[in-house]
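K.L.:
here are the coordinates; sequence isn't available:
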């Protein structure tokens, strides 16, 4: 079996491709300029498409036909109008053009499979969009790899580190368009991401935009008659100003790079269309002043990640820098000063992800079926089945290969290393073969197993034995968000139940059983809805996004779907984030199978404004409700949340007409972060309330449980068996569900006790006499009941209660009857 071996960093600002070959990484150089990377820029001019440096140079002269930073729009419904071609182009199509250009660097090699990197915080839709770009570029097999993992593979495999005990690393990935922060566990044998956070609209291009808005525009306005220049640049009302914006953006990026190595930079603005011609001097201090807010955004996520994992900065051994933005001295300095952690600068942060992707590709078997090779008659005699067992990754100088044959074998075996440096020679075989083989250091060792019959004729071969020595790899990648199923609840609303938790390792699969929450008649338009969402399980359904949606209509049924019927659901998520949902309703013998790989969603600035306003109103209401309680710490958190959302709401309103920059995507990303933070604040309050309720019910049960039946005692033990996991889940819905289970058990036990009839008697005592059939008998029974209570005669009281119950004109429903509700989705 052949490994993929090709790794690609499809970056926002720069992209690159590399190959793994026998433990060595070769970065394919750009034939033009012989650089390791190319700008992720595409230009269109007179029917000609240019990609990379040449395309980027056209930004200053042909801006309307030059496109960059489209990776940030992956998974959105955004399209770019190509004036030169008079057509629209999607981010997926533009990304596929960059990938095609990278493939050309291989100069004739046939590349069918590739590992392509994505930000760790890319959701399912963005991930699927990246895969689609790869397929459009001609690849037949795409495996996605999260960028922090790639960076760590590059560092751990390239720097010859001596790691003898468990260490924790922090990956600080500030790229051209996205920001990721990840916590890594590493020891002498394995490397694992155990948590991460990110912002898909925080990157170097945002610094460039700020550079134009906060430094260049004010300087131009000061030296010319221009007013409100920034507003003119980002509005589509005047193409000359749009053209100037892209020219200034190009110059800002160049000045930003220069200020990373010099204290000052000079920008020449010569724009005839608007009669602007001047020279601008910018200092590093001016630049650092405007990027401070963006660094604070990134560092806020760093601090939250550390806090959420109950760590301190002293627990982290080193910070791994990734992305071109980390070249900025201010960022390196601030990281060092604030964390006091070693900041790793020994590897180029712009190529680390490319190198790591190639290392991963070198350990990833391709699932493509290789072209059939014409076999010799001797090889065709092969009818032997052999299972080969070995460790694919080893730190040792030799490794054991075990071969298990399905039947006794009278013949010989031979194992040869591909480089010719090891050969067992012909050895007598048995049903179980065990052989220690020597390994070359820091490389992939390829071995071939041969089996020969008693006449020493070859009857079997296996050339897919590969053992990598001394190089780190990973066994799987964590999912960036919870994946949940939307379910009906009694309030008429819905909540989410976790299928897979954030940081669970891909690939994943799970079977869960639910019941139908409403009657759906056959041949009707009523629907059973299966909605799988991605986000945070403890938050509102609406703050998450749907990644798998199935509607099953009554028209699909041969018979009625009755409330309470069982629904079996099977979920699978592949390593590259394809979601499979299998629905089986045994009572109807109905099975539905669907695979989802959505790659597009729509973002509206008006909708964003509305969602932020709703969240802001919710915060204000919570503050109003709490102001009398004098819980100042809680109120302070709410005030900070209110301030953040207020600023963001104003930004959304101010940028309503912004048709040029990525502002609406940045606002959307911050909206998710701020609403999540508010949700965390109030969820804590609600969880405390649910926990208090749980403890009260459990205290009551501790008194009554000894009076329960053996079956009720067994049910109690079953309910509290996983209580620690539930109570620490930080999910109010799970705790509330546990409360209802305990409450129901408590009620059942209590209702079987004699003293419960006292409560029931007084419940009936205060009913209106008109609800009883015979008022005279009702009055007499009430007197007898009072007497029975005075005499503590519970046996007589039970008889009186039964008689009163039978006198009721309308019998009260059982509690369970009140709990049967009709759901909107049809599943609970």
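P.N.:
Structure's in. What do you need? Computed from a prediction, not measured in an experiment: that's the story for all the values here. Numbering: from 1, shown residues only.

K.L.:
for the rest of this, base every contact and every neighbour count on C-alpha atoms.
P.N.:
Fine.

K.L.:
does residue 157 touch residue 471 like I think?
P.N.:
Yes. Using C-alpha atoms under 8 Å, residue 157 makes contact with residue 471 at a distance of 5.5 Å.

K.L.:
who has more neighbours, these two?
P.N.:
Set side by side, residue 157 and residue 471 show more neighbours around residue 471, with 24 against 18, by other C-alpha atoms under 10 Å.

K.L.:
got another one to weigh against that:
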């Protein structure tokens, strides 16, 4: 039984690996073909055997080529890169198995294969790495895949954190900023790490879940291989059919992967297929062959724009943290594509010459995951199921990471967990992995005994626990070893939120829902984390026992610039729904709601809503909703609408990006993950358009703000001039004027449309109140008469009560008591149902 998890898996898009701590060292467990990594590839043969890894990868080329014979989609039985559709509803049809598989089911087979490389023990607990920019549905899908693979205790770890852990342990530099540049098979992450005397902290992250080696392969296919085929063969009809084109792309992708690898170490590579490799005849009856010499220049033309996207993301990350490449102590390369000399040259030219190649880009994440796993205790549930009670059970407590050279370890005998018979006096001797230090025999018992252990600097220190009776006879114990990482710290709080977690909140000034981050769950907050929003208001009454009376709270993830944007442009997690069925009493419209969201280390969430008026709390799990891949028609229409908007607001840079997306859609409309990638790119451009529209509307908003202030200022001047201020608190009014003046200067300086609209509403509200007071309630009189005249067209919660209140108001008007109308009006407003179609969300 292990005290800590000790096992880490890098579940990659194209390749995966497993590592464990052995004698304090993170060690890659070799595949059945004695490789460090295994292709994340699965093949189902006609006997319905499941082939995973190298065997599957070796048949993939033939499997994809066979699809060329019929040019029918869905006939393939080999699957790879399904990590790109994790967390979506997309499934992979398998003809040999007569069923479809989800991304989670396929990923679970990779995890089972990795687990099989460990023959000397069963693994129940695991740390699995995920891209830093993975969304909640993708994280949830990864957890589900691990459960399907039989793991009981699962922890998710962001890939750049894993890489920084492995790098940091062996690095001579224990201070300064590091940049993890993780360009993997299907995703890209950049993470800014601050090291302070060996204590690591993630300062900020960025990335792209749709940018990786797969894109490089596709660029080589689309810009080198397919043009070569189109030049030499008549394949126009295939290229015009999106499904047939996708089948052709898959069939020749093997050559692109091979070219990418070869040109990481050579100046040129000749792509040459053998007759029969591509079993397809063109429109003239000629069988397809590939024969093209690819140079470094050809490769650079194809892939440098893709690498540039990753470099631009990195530059932006540094810029918003007020750093330059020269401020970095190291740029750490992670992922197979970072072997590319083209990328390394671009990084040195544009970021820093301190590109660090000291760690293996292919295994550093798995090793880092194992190191991190050595600091995470196995769950009590797993401990109980793996406990051998015939062995002496020990409880060991210690700090799993330290920058000190010694550490206190707390030992206690758990006799209640032990069924065997053991002597009264028990001695423990703790021996370090290198045999150069031991504690000597120390008496231990049911009360805590503290031992000081000495550590070797800059590595994981493994200790063997030897237990003896009074006569020196050795006793079996669990656990029998533990590890402490020396030279690195802060791992327990190193992971951060990659996105804001927020809600859709109704803003009166905008007359619509906008994205509002939950305080405490902003981007780059350490996890676990707790976020709170107080004082939200119900927008309709919720009656007890009524299942149709609903409060909807949509939860989203948004990037660093998402606050105040249209919620639908962010990533929808799910909608929390609270109904009257669970409430103990009536919750009137406008009641306060305080919400709390807790996010654990793996970014899974729990939600609670507190209703102060009822002293009642609702606690709910936030179920993660799978996303639906977009259709080609949806993307076509949305890109077209966005182009029209971009022209109207003169957003030329956005227009160019949208045209690029149109080209991508033409190339990748037959691929589910290709369409997901285009949707992600489209959302980014729509967010830019959202900001551009706000900038475009600013001149009008600025004029409205100035007009509202000047009109209010003119009203005050007339009040003073006519000496009408006897019944008004003018000191308070003039204090407001001073506040408004300062606020307006700040708003205009920042061109803050949202704040301007809020201030306009406040100024106009006070203006109306003063005019109403000066007129003896004439404005309120007009409001009441409006409700009387439009009574039949308005929607009411209680029509009879509303009519009764309006009649009372009409009587006050007849009696000349218009100054007494305000309390009645408040009651009338409370009975109104706003016709905005969304009144059950929070404001």
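P.N.:
Nice, I can see it. Owing to the predicted nature of the structure, the values given are computational and were not obtained by experimental measurement.

K.L.:
which residues does the residue nearest the centre of the second structure contact?
P.N.:
Most central in the second structure under C-alpha atoms, centre = their mean is residue 135, positioned 3.1 Å from the mean C-alpha point. Going by C-alpha atoms under 8 Å, 6 or more residues apart in numbering, residue 135 of the second structure touches 557, 571.

K.L.:
now for it: what does it line up with in the first structure?
P.N.:
In the first structure, residue 135 of the second structure lines up with residue 123, judged by TM-score structural alignment.

K.L.:
now swap in residue 280 of the second structure and tell me
P.N.:
Checking TM-score structural alignment: residue 280 of the second structure goes with residue 273.

K.L.:
next, count neighbours for the closest residue to its match other than its chain neighbours.
P.N.:
Take residue 273 of the first structure and drop its neighbours on the chain: the residue closest to it by C-alpha to C-alpha, 6 or more residues apart in numbering is residue 240, 6.6 Å away. Residues lying near residue 240 of the first structure (other C-alpha under 10 Å) number 15.

K.L.:
following the chain past the helix or strand where residue 240 of the first structure lies, name the next helix or strand.
P.N.:
For residue 240 of the first structure, the element it lies in under DSSP states H and E is helix 239-259. Next along the chain after helix 239-259 of the first structure, taking DSSP H and E as the criterion, comes strand 264-271.

K.L.:
so that following strand versus helix 239-259, what angle?
P.N.:
160 degrees (axes from the mean of the first three to the mean of the last three C-alpha atoms, to 10 degrees).

K.L.:
after superposition, how close is the helix or strand that strand 264-271 of the first structure is followed by to the second structure?
P.N.:
Using DSSP H and E, the helix or strand that follows strand 264-271 of the first structure towards the C-terminus is strand 276-283. Its aligned residues in the second structure lie a mean 2.7 Å from strand 276-283 of the first structure after superposition (mean C-alpha distance after the TM-score superposition for the first structure).

K.L.:
follow-up on the earlier one: the residue nearest to the centre of the second structure and residue 266 of the second structure, how far apart?
P.N.:
37 Å (C-alpha to C-alpha, to the nearest Å).

K.L.:
how about residue 493 of the second structure?
P.N.:
Applying C-alpha to C-alpha, the value for residue 493 of the second structure to residue 266 of the second structure is 42 Å.

K.L.:
when those two are compared, which one has more neighbours?
P.N.:
A count of neighbours by other C-alpha under 10 Å puts residue 493 above the other of residue 493 of the second structure and residue 266, at 15 against 12.

K.L.:
how far away is the more buried one from residue 204 of the second structure?
P.N.:
13 Å.

K.L.:
just residue 224 of the second structure next, same as before
P.N.:
37 Å.

K.L.:
neighbour-wise, which of these two wins?
P.N.:
Set residue 224 of the second structure next to residue 204 and count neighbours by other C-alpha under 10 Å: residue 204 wins out with 22 against 19.

K.L.:
residue in the first structure matching that one?
P.N.:
By TM-score structural alignment, residue 204 of the second structure lines up with residue 195.

K.L.:
what ranges does the stretch 501-650 of the first structure have for its helices?
P.N.:
Using DSSP state H, counting those that start in this stretch, the helices assigned to the stretch 501-650 of the first structure run over residues 605-626, 632-654.

K.L.:
ignore the last one, the stretch 101-250 of the second structure
P.N.:
For the stretch 101-250 of the second structure, the helices defined by DSSP H, counting those that start in this stretch occupy 103-116, 136-148, 159-170, 213-220, 226-232, 236-240, 242-262.

K.L.:
so what does the shortest one touch, helix or strand wise?
P.N.:
The one in question is helix 236-240 of the second structure. helix 242-262 (3 or more C-alpha pairs under 8 Å, 6 or more residues apart in numbering; DSSP states H and E).

K.L.:
the nearest residue to residue 654 of the second structure once chain neighbours are set aside and residue 570 of the second structure, how far apart?
P.N.:
Among residues not flanking residue 654 of the second structure along the chain, residue 685 sits closest, at 6.1 Å (C-alpha to C-alpha, 6+ apart). Here residue 685 of the second structure is placed at a distance of 12 Å from residue 570 of the second structure (C-alpha to C-alpha).

K.L.:
can you add distance to residue 653 of the second structure and give the helices of the stretch 101-250 of the second structure back as a markdown table?
P.N.:
What follows is the helices of the stretch 101-250 of the second structure, written out as a markdown table (distance: least, C-alpha to C-alpha, whole Å):
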| stretch | distance to residue 653 of the second structure |
| --- | --- |
| helix 103-116 | 35 |
| helix 136-148 | 30 |
| helix 159-170 | 31 |
| helix 213-220 | 22 |
| helix 226-232 | 28 |
| helix 236-240 | 29 |
| helix 242-262 | 28 |
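
K.L.:
which of those sits most buried?
P.N.:
Most buried of the helices of the stretch 101-250 of the second structure by mean neighbour count (mean count of other C-alpha atoms under 10 Å) is helix 159-170; its value is a mean of 26.

K.L.:
contacts for that helix?
P.N.:
With C-alpha under 8 Å, 6+ apart as the test, helix 159-170 of the second structure has contacts from 10, 129-132, 174, 180-182, 189-191, 193, 198, 202, 332, 334, 359, 364-369, 371-372, 458-459, 486-488, 491, 494-495.

K.L.:
one more pass at 6 Å, please.
P.N.:
Helix 159-170 of the second structure is contacted from outside by 129, 130, 131, 180, 364, 365, 368, 369, 458, using C-alpha atoms under 6 Å, 6 or more residues apart in numbering.

K.L.:
most neighbours, which of the residues you listed?
P.N.:
In terms of neighbours by other C-alpha under 10 Å, the contacts of helix 159-170 of the second structure top out with residue 365 at 38 neighbours.
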